[in-house]
Structure formats: structure tokens, C-alpha cells
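J.: 3D, please:
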Amino acid sequence: CCVALIPQGCDPFAQTQRSKLQHRRARINQQINKEMRMRAGAENLFRATSNHKVKETVALELSYVNSNLQLLKEELEELNSSMDVYQNDSESISVPMIPLGLKETKELDLLVPLKDFISEHYGEEGVLFEKEIKEFMELRQAMRTPSRNEAGLELLMEYYNQLYFLDSRFFPPTRTLGVFFHWYDSLTGVPSHQRALAFEKGSVLFNLGALHTQIGARQDRASLAGLTQAIDAFQKAAGAFNYLKENFSNAPSLDMSAASLTMLVRLMVAQVQECVFEKMTLLRAQNDFLARLQLAQEAARVEDVYSLVHQTMSQPHVKDYVPFSWTTMVQVKSEHFKALSHYFAAIALCDCPGETPSDAELLEQEKAFLQFHVTMPEGPSLRVLLQDPEERRKLGKAHLRKAIMKHEEAMRIHGLCKILRKMDILQEVLSFAHKRSLSKYSEIDHEEDFFETGEAPDIHPKTHQKPEIKSPNFSQVKVTDLFHRLGPLSVFSAKNKWYPARRVHLMRGENGFGFTLRGDSPVLIAGVIPGGCAAEAGLKEGDYIISVNGKDCKWSKHAEVVQLLKSTGKEGVDIGVITLQGSECPKAVSHCPGLKDRCLPIKAEASLCNGECKPPSSKLLL
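T.: You can find the predicted model right below:
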């Protein structure tokens, strides 16, 4: 639905944990910007001077600045690692998800540049559009602090959609507006700026994805509703980052590079897959053999996707700026879910079924087990394995042994990261899973076991709900062009150029005004009768009528303009017209059925006529 009022963002000074974190990010970004300017100046001086004492002093200053930058980047990395701030407040125990902080931007004053452009390009008084310009700037200010809910997402989407109109109205392809858009890198805090509006669009789209990650992380994943919402949020985050990667190139900041966005898309898909596993644990019966096999395969799939994320994060161009806690968390989850896959395989073999399976059940189990392992385990045939409790126990023990090894590896990697060691919930989850596997192992371990526990084969990863990458639905939030009064975009856009507006006074002659009209918003003068009143007054074929007797007609329909012209008296009529440069009417075009022998001027987009152009039926010979 259209939003009539400019929505408000969150109070940036609100004392919530998230706002405090974002405020600290903004402060660190500014300090990094200051230190980088100092470093650039010092490096220029170092290169320019030949004085050895000056070189020594500058080298010392550079060392000090680089040290400060390193400390600031470590502080920013710690903020990027503050995952607990974004999690939900419920008492349920869930493995924390990785959210992203929002990109910060500097304030932008567009009042003078847009007023100047309106005066120069559109021939209108720029001061008359101050209200619209201020509304746009208020919208931009609000979207810097979106709330962590659906309203915040709509605010970012509304601003993004308004940028389409801003681009069409004020950014011609051959020149820039002279305005720089400043944004800070989400991961490094390094400032970047560009004149291109595409940088603004891309940064807003990045924040749309980041806000989805925060919404996903805050869901209570102990409930089915919370898991469903988390899955949806992470899929939409993946879609936003993927759309950004496919549609924006040459980003000046590392967080929006193709390598970084690929990593973020894969991370979001992995978090979706983790939620799918958690959803399965809620929905599936825990004492059913096939259900436990499915859980084991789901866990193996989660391990698979997190392993891919870890490989992506370890790439040379990515590992230098991804927080160490992220890389460690991803590696911990990979090991943790591999351990869970072997644990569920073990309890499927050892605990289910309690009774001898029927022939039909045995056939179904065989079918499922054939697709369960990557390679078939050594030993007896499949049927014997499934029917013999002792053989099942042996294989289950092998799976448990591997699960315990992977649990211990996850805990070892977790202990290497100072930030993760502070996360009590993660420590509790890893410890609980490890103790549970140890308890099960001691339960099935018999003193009379003289066989050597073999190596459990890997479990074939499989999921019953493949993650979707949901691209942003920009049409979901409909907006009205704030600069609507400038006229229809088909004509009144930054890419079109026209001659100065003319005012023509016409007196109706014996044969009327002597011209014909076509189209709507704005109405086009389709033909001028030679020797008629219109021709003598200077009207030309291809002129657009923008006013009649002072009434603005840029958005007027064909019939409305005809009625205004018909209602004129003996004193005549004043018509305001504009002519697009290079607008001599070409021959007919086949894609517009209403144009039989003439078409819209060159430079006007033919697609904008929508096939609704009307033949010249209004011959004003009144």
C-alpha cells in the first residue's frame, strides 16, 4: 500500500542493546575514516620529501597511525562478532545465528543540488519544490535507523523504490549531479564514496539483507512458528545479497564485492538449512527408525553447507576481513552437525525398532539404508545387519565413536576463539551434545566386546526442504513519485532534453485552431494545418501541451485538454508548449497500434505509450 506520511526510523539514541551497538559502530567508522585520511597525508608527504629527518618523523607517525587503525579494526571486528545482542530473549537453548550489522552512511544535503537541477533542466522554480526535496531527505534520514521488524523492512524498501524516481528525474546519463554518496564498509569500517546513485541503491539493498539477518536471528527457534519466520528471513537475506551480486558491479567497498556477497549468500543458505534441521527435530517422532535416519541425513546436509561456507570464508580475498569469530563459528557448526549426524545414525541403529520388523517394514528400512551411507559399511549383508541387533549395535557404536570425536573437535575449535568462549549458550549446546553421546556410548559399550570398533562410513547428506533464495519483491511496497509535479516521466526525465518552454496565444479562426491532438499526459500536437491559426502562431507538430490558460496540463488526459480548448471565448487561449530536442516525428511504428501515420517524438520511450495512444480524432475546427 502507498505510504502517505514519511515513516520514522528508530530513535538512534534509544538505549537498546542493538542501537548502542550500531552507535558504537558509527563512532568507530568515523575514527577509522579520520585515521585513514591522516595515513594518506603522511604517505604523500613521505613520498614527496627528500629530507631524511622528515622521512623518519613521518615513518614514525605512519607506524602510530597504522597501529591505531589495527586497534580500531579489532574493535569493529568484536562488534561484528556480538551475535548475542541480536538473538531472542527466550529461555530456550538454541545455537546462535550470525547476523550482520547495518552499513552506516553520512548525512546528505540535496536541497541546493536538486533545486539547481530543477531550475536548469526543467525550467521550473526550484524553490517551489523545497517541500518534496525535504520529504526525500527526511525519508533518507529515517532509513538510516530502521526498526528490526516488518516496518523497518518496508522503510528500506520504500526508500529504495524512491531512488528509482530520483535516478530518472535527476541523474542524466551524460553527467553527474555533483553529489557524493558516503557509506562505510559493514565489515571493515573503511569509508567509500561515489557520485553514482547505484552505490546508494546497492548500500540500501545490502542493509535490507542485513536487517533480514537480524530479524532471523531474533526468532525463538524453539517453536515451529519461530523457525518458519527464521527460515523466511534468512532466505530473503540470501535473496537480497544475491540480487546485489547479480545486478551491481564495481562496488567500492569490500562488503559488497562479488566474493563477499557469494560468502554471505552461502552463509544465509547454511543458516536456513540449520533451521530446517531444527524444524525436523520438532516435527519428527524421535523413536522411529526412518525419522532418525532422516535427522541424521539432515544434520549431514547442514554440515555440508557450513563446510562450503568455511571454504569460502578461507579464500585469500575474503579471510582478511571476515571476523575470526564468524569463521570459527562456521567451523564449529560444521563439526557439531557432523557429530549430530553420526549420533542420530547411532540411536537409529541401537534404539529402533524395539521389536523385530515386519517384511514390509524391513523392505522400507532397506530402501532407506541403501541411500543413507556414502559407502556401504563393511561386514554382513544389509538384511542381516538390519535384522541382527548385535550387528546393528556394532555399527551404531562406530557411529557414536565418530560422533564423540567430532563433538570434541567442535569444542576444541570453539576454545580457540576468545569471543565464542564468552557465549554461554553455545558452550552449553556443545557440552550437552557431547555428554549425550558419551552417555549413549557407555550404555551400549559391553565389557565382553573384544571386537575393534571399525570406522563408521560417512552419511549421505539429504534434505527434505531445500532452501530458496528469495529475491526482493520491490512491488510489495508501492510508493508515489515525490516529484510527481514535474510531469510524467515519459517526457520529464533527466535523460530528455527540450527547448525552452513557449507560450503561444491563439485566436480561433473560421476553421478552428488548425491543429490536431493525440495521446495523454502530456497531450501531443500531432498535426498542424498549413496556413492555419496554429501554424501562424508558431505551434509545431511534436509539441507537448503543458498548460492551457495557466492551468497545468502535464498530467491531463486527452479529453480534458480538448474541453479546456473548446471552452475558450472570443479572447482566444494561451497555450504553454515544449518541444523535445530531436523530436521530429518519424514514420509509424508497428508496436503502437494507435499510431497509424505518426508516433511519439524521438527520445520519448515508446514503451510508455502502453499501446493506448489514440488516433488524431480531435480536429479542433470549432
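
J.: can we go C-alpha only for contacts and neighbour counts from here?
T.: OK.

J.: In what element of secondary structure is the nearest residue to Thr281 once chain neighbours are set aside found?
T.: Leaving aside its sequence neighbours, Thr281 sits nearest to Leu295 (CA to CA, 6 or more residues apart in numbering; 7.1 Å). If you go by DSSP states H and E, Leu295 is part of helix 289-313.

J.: just checking, what packs against that helix?
T.: helix 258-283, helix 324-351, helix 359-370 (3 or more CA pairs under 8 Å, 6 or more residues apart in numbering; DSSP states H and E).

J.: what packs against the helix or strand Leu524 falls within?
T.: Taking DSSP H and E as the criterion, Leu524 maps to strand 523-528. Counting contacts by 3+ CA pairs under 8 Å, 6+ apart, strand 523-528 is packed against strand 515-518, strand 544-548.

J.: how about this one, so we can line them up?
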Amino acid sequence: MCDSGSDEDITAEDGGSTESVRKGCDPLVSTQRSKLQQRRAKLNQQINRELRLRSGAENLYRASGNQKVKETVALELSFVNSNLQLLKEELEELNSSMNVYQTESETVSVPMIPLGLKETKEIDMTVPLQDFISEHYSEDASLYLNEIRDFMELRQAMRTPSRNEAGQELLKEYYNQLYFLDQRFFSPHRSLGIHFHWYDSLTGVPSVQRALAFEKGSVLFNIGALYTQIGARQDRSTLTGIQNAIDAFQRAAGAFLYLQENFSHAPSLDMSSPALSMLVRLMVAQVQECVCEKVILNMQNNDLNVLLQAAQEAARVSDVYSLVLQAMSVPLLKDYVPFSWISMVQVKTHHFRALAHYYTAVALCDCSSGELLNISCTQINVEPPSIYSFSAGENILILFHFEGKAHLRKAIIRHEEALRLHGVCKLLRKMDILQEVLSHAHACSLEKYSEIDQEDDFCEVAEAPEIQCESHTQQKPDITTPDFSGVRVTDIFHRLGPLSVFAARNRWVRRHACLVRGEAGLGLTLRGDSPVLVAGVLPGGCAAEAGLREADYIVAVNGADCRWAEHAEVVHALKSCTERGLELDVITLQSHEIHPVKTILKSDIALPWKWYFKIFWRSPPP
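T.: Take a look at the predicted model:
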């Protein structure tokens, strides 16, 4: 995914006039993404065509008994498979670009794995929403054109969020507005006919659904993906940058975990449970990597305890990336996850295991206190020096020197494997920073080994023990669940009335009544606010004669809308009733509805279908 827009708030120029752009939106990204999506769509079409050709050729090969025909088909199959491989490599290069999201700092650090945003098509909701307002709310839909336009502009803006906190707030604002849209317009009794188009984050394959849950899940996915981009862009050469990266990756993990726990039956593979589980593990691994970088950044003058702590943290990073690799290797994801991601995880697994051996070796070789070193080695489960046989006159530090040398040999082997895996992947070879980091770490291990290598070392350890991690770490990854309450929004369609009554799930009957004050008063009692409820009607009183009933809601007095009015305001309006009376508009919620359903009884097995009715009771109004 290429995303080359600026992170700052910008303005769009059109014919010399400057138009304000919603905060958190980056419209320049739209052009880049549309070009990318067109290229991906074209590649997917070509891949599907080649797959059909291959399927037909394989069927012909199996069905034919002519050897010459089989040879011709086999040759054609080789060409088709070659084309397929080239097309898939080109598509993967589009889908797994990591360089564009990395920090622009000149500091050399291991690149992180960010996630591109899911793309979506623009939707015109004007006609469906207007129809629903006219039919369900019995309102003049033309009066709500501004609200519909505001919502569509918000959706358009969230398609291109800027890679900063303002972009996150924009996505969360739209996510919160979807709650109100769901309550207002998505009725269980009818469909709006709005189709939500979203493209897979990694493959670009489109998915279409009418369910608003798909829209919510896709926005939540983009919230997590945007956090991965924010984390990858941090300058991790400072403690502040590392902490910001940790916070971003923890929030990304929380978004993916929340999506996995609350949304099911996703139509696209990137939102499936195995994919989300893998993404959560990947984010946790990148948090652990940042924690390790923090320890290394605090390292001064080869302090013994810091060296051993760095070794343990590096070993932990290697372990968690091994778990990520297992999650990527499940059957559903094996051919889905980009090869560059798998290669990067493999490289990091070996790279950080090599660093663990390197820091252990430096601690063992440069220590000055054998007693302190023995205690520290026990903390990271390195074999104690008692495993060696030596004469009483030998210095114990020499034994640590031998074990350190063994760890260096293991570190060099791991570094070389990381460099080999880096060279296998075409995309990783283009990442100069990664090449520089791996080569520098390899050179440090070689330099240290040549520094301590002596020709008269005859008592060498054949194999260094693996460094086992304890349960504690300097900073345990804390998955942060998305907090949508921090972005407060106002219901765009609040003029339709309070949601407790005026919602898509409710049905009501609206009536007009003329209320005239009698000698005994109006003959009714009121309760509540927004809207005010008729709590009781005096039999034979003025309200009863006007047709008011208990549980009616007063929505207008003398033509003045009072759906959002407080109790005191409505009481004051009713007290102003003169001999000419008051014009009231009230609504009555329908407490139950009758729907025909098909049911089969044992006695009906040999009979045609019969219609039965089932009553769906609703809870009484508040």
C-alpha cells in the first residue's frame, strides 16, 4: 500500500479558492490509493484468467490419451505457471510495501511491519436515507439534506485519514456515528439497499455486504492498521520515540483483538479470526522488540546487569517472533500472508537470537567479578561454569571466557542465517536499512570473536546453551482496548428526536388532538423529559375527551416541536391553554407486531404449507 500524503492538516485548492478540509483527513492520499487499487484489480483479473487457463489445461492433460497432445499441454502449463508466479510476485510487491511507512529519521534501526488500510468505495446514501425518513418517520425528507450531506462528507473524510492522532480521532468519530446510524435507519423489518464495498488489506480482493456490522468492523480494522503505521514511523533512537511506538503497537493489538472478539463471519480473509489472531501476536512481538531496544539504548559502559538483561530481552523477542511465524503458517494463512512478512519475521527471529548470544558473550568475556556473574547467569539460565573440568590453579574467569566464545560462535551462525534469509526475499533486499542493521550486528560479533580468539585455546565448549527467558520482563506488553468514549460526537440526525423513542426498531402512530381546558383542569399528568410522557389520563376529563391516552408522547404543542423539550417547558406550554384550546401532536408506540411465519407441525407432514402467526412482543415504553 502506497500512502504518500502529508500528516499535517491541509487545504484543498479549487480554482483559486481555498476550501477547509476536515481535521485528520489527508485528501492527497486518495489519488495514490485509487491508482494502487486499479493496479491491484487488474492484476487480480489477470491471475484469475491464468488460473482458469491452468485448470483447463490440467483437465485436458488428464483426459487426453495422445502423448503428443500431452507434451503440448505440459509445455503450455509451464508457461502458465511461470506467468502466474510473476503476477503473484508483482501483486505481493504492491500489497506488502513496508518502506513507505518507516520513520524518516537517519538513525539505523530494524524496520517494523505496518499494515495498510482497507480501501472502500464512495457511497451515495441520499436516496435510501430520504426514503426511510419519509416512510418511517413521516417527515419531510428534504429538510434533512444537510444532515445526510454531513454524514457522507464524514465517511468520505475517514477514507483518507492522516497518520497521526487526528486521523485516529476521525476514524473513531465515524465509528461512533455508525452507532447512531444503526439505531436511526437499520430496521430489522426492512433493508435500506445500501451496499458497503471494502477491499482486503493485503490482496485487494473486494467484498460487498449490506450489513452495517461489516462497515463497523472494517473501520475498526483501519483503526488498528493506522496505529501500526504510527508505530512504525516513530524515531526509536530516543526513549520518547520508543515509548510512543510501544503505545501505538499496543493500541493496534487491542483494536485487532476487539475486532476478533466482537465480529464474526467476516467476508474478507484479513478480518477472519486466524488472521486477526496472527496480527495480535505480531503487534505484541513488535512491542517486545521496542522493549528490547529500550534496554539496549540505556546500556552504558557494558554494565554487567544491563548486558544480561539485554540478552534476556533479545531472547524473548526471538521467542515471540517464533510464535508469530507459527501463526502465519496455519493452512488458512500460509498462502495469504505476504512472503516478505514471513521473511521479515524469520530474519528477526534469528537476528534477536544472535543478539541474545552476543550480549551474553560480552557479559561473560568482559566481566570482572566471577561471583556476580555466576548469580546473573543463573537468572537467565545460562549453564554455570561448574560443567567444565579444570585444575585448582585455573582462574574461573577463563572458563567464562570459553563459554562466551561459544556464545559468539552461535551468534555468528545466527547472524549469517538472518543475512541469508534477507537475501532470499526480493523486497527485503531493497530495504537498505535492514541490510545495514544485519551487517553491522554480524560485524560486531566477528570483531568480538577475533578479539578474544587465541591459538592456544584448547579447552573450548562445543555448544553454547540456549538462553531461556524468565517470566518477568522490563515492560510486559499491555494490549490496550480501543477507547471510543474519548471522542465525543453528537448524533447528526438528532432532529429526528430522542433515540429512546424515534429509532428504527420502534413503530408508532401519530395523532392530532385539540385540548381545551375545563373547570377541573386538563385532566392529565405528565412524566419525564425528551419527549414528555402522558403518565395518566383522568376518565371523563378534557384530555380523555380530546383522545389522549396513557403512554402517549407529546411531540408538538401548537405546532412547536417539543420532542427534545424538558418537562417544565411542556408543562408551561400546557398551562398557557386558553378557552380556544391547544393543538397537540402525540404518538403512541405500538407494543407488539404480528408477522406471518411458516411453521411445520407433525400433523401437517402430509398437508400443504400452512400459515401461522407469531406475536413478537416489545418491551413497554419507559
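
J.: Tell me how they score on TM after superposing.
T.: After superposition, the two chains reach a TM-score (TM-score structural alignment, normalised by the length of the first structure) of 0.84; 559 aligned residues with a CA RMSD of 3.1 Å.

J.: Could you report the neighbour count for the counterpart of the residue nearest to Thr281 of the first structure in the second structure?
T.: Under the alignment defined by TM-score structural alignment, Leu295 of the first structure is paired with Ala310 of the second structure. By other CA atoms under 10 Å, the residues close to Ala310 of the second structure number 27.

J.: Which parts of the stretch 151-300 of the second structure are strands?
T.: Secondary structure of the stretch 151-300 of the second structure (DSSP state E, counting those that start in this stretch): strands located at 196-199, 206-209.

J.: Output those in JSON lines; the columns should cover mean neighbour count.
T.: Listed next are the strands of the stretch 151-300 of the second structure as JSON lines, based on neighbours: other CA atoms under 10 Å:
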{"stretch": "strand 196-199", "mean neighbour count": "20"}
{"stretch": "strand 206-209", "mean neighbour count": "16"}
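
J.: of those strands, which approaches Ser343 of the second structure most closely?
T.: strand 196-199 (24.5 Å; CA to CA).

J.: Next one: the residue of the second structure positioned farthest from its centre from Ala57 of the second structure, what distance?
T.: Centroid-distance maximum for the second structure: Glu519 at 65.4 Å, with CA atoms, centre = their mean. From Glu519 of the second structure across to Ala57 of the second structure, the span is 95 Å (CA to CA, to the nearest Å).

J.: Need the counterpart of Thr281 of the first structure in the second structure.
T.: Checking TM-score structural alignment: Thr281 of the first structure goes with Ile296.

J.: can you check Ile404 of the first structure too?
T.: Using TM-score structural alignment, Ile404 of the first structure sits opposite Ile412 in the second structure.

J.: Against Val501 of the second structure, how distant is the aligned partner of Lys103 of the first structure in the second structure?
T.: Matched by TM-score structural alignment, Lys103 of the first structure corresponds to Lys118 in the second structure. Distance, Lys118 of the second structure to Val501 of the second structure, by CA to CA: 35 Å.

J.: And for Val347 of the second structure?
T.: Distance from Val347 of the second structure to Val501 of the second structure, by CA to CA: 58 Å.

J.: ditto for Ala546 of the second structure
T.: 23 Å.

J.: more neighbours, those two?
T.: Taking neighbours as other CA under 10 Å, Ala546 of the second structure and Val501 compare with Val501 leading, 21 against 16.

J.: Could you pull up the residues touching the closest residue to Pro206 of the second structure other than its chain neighbours?
T.: Distances taken as CA to CA, 6+ apart put Tyr199 closest to Pro206 of the second structure, at 4.2 Å, once the chain neighbours are dropped. Counting by CA atoms under 8 Å, 6 or more residues apart in numbering, Tyr199 of the second structure touches 118-120, 205-207, 268.

J.: now do 7 Å
T.: 118-120, 205-207 (CA atoms under 7 Å, 6 or more residues apart in numbering).

J.: Leu154 of the second structure too?
T.: For Leu154 of the second structure, the contacting residues are Tyr174, by CA under 7 Å, 6+ apart.

J.: For Ile148 of the second structure, see how far away it is.
T.: Counting by CA to CA, the separation of Leu154 of the second structure from Ile148 of the second structure is 10 Å.

J.: To which residue of the first structure is Leu333 of the second structure aligned?
T.: So Leu333 of the second structure corresponds to Val318, using TM-score structural alignment.

J.: quick one, what contacts its match?
T.: Contacts of Val318 of the first structure (CA under 7 Å, 6+ apart): 259-260.

J.: Kindly report the same for Gly370 of the second structure.
T.: Contacts for Gly370 of the second structure (CA under 7 Å, 6+ apart) come out as 396-397.
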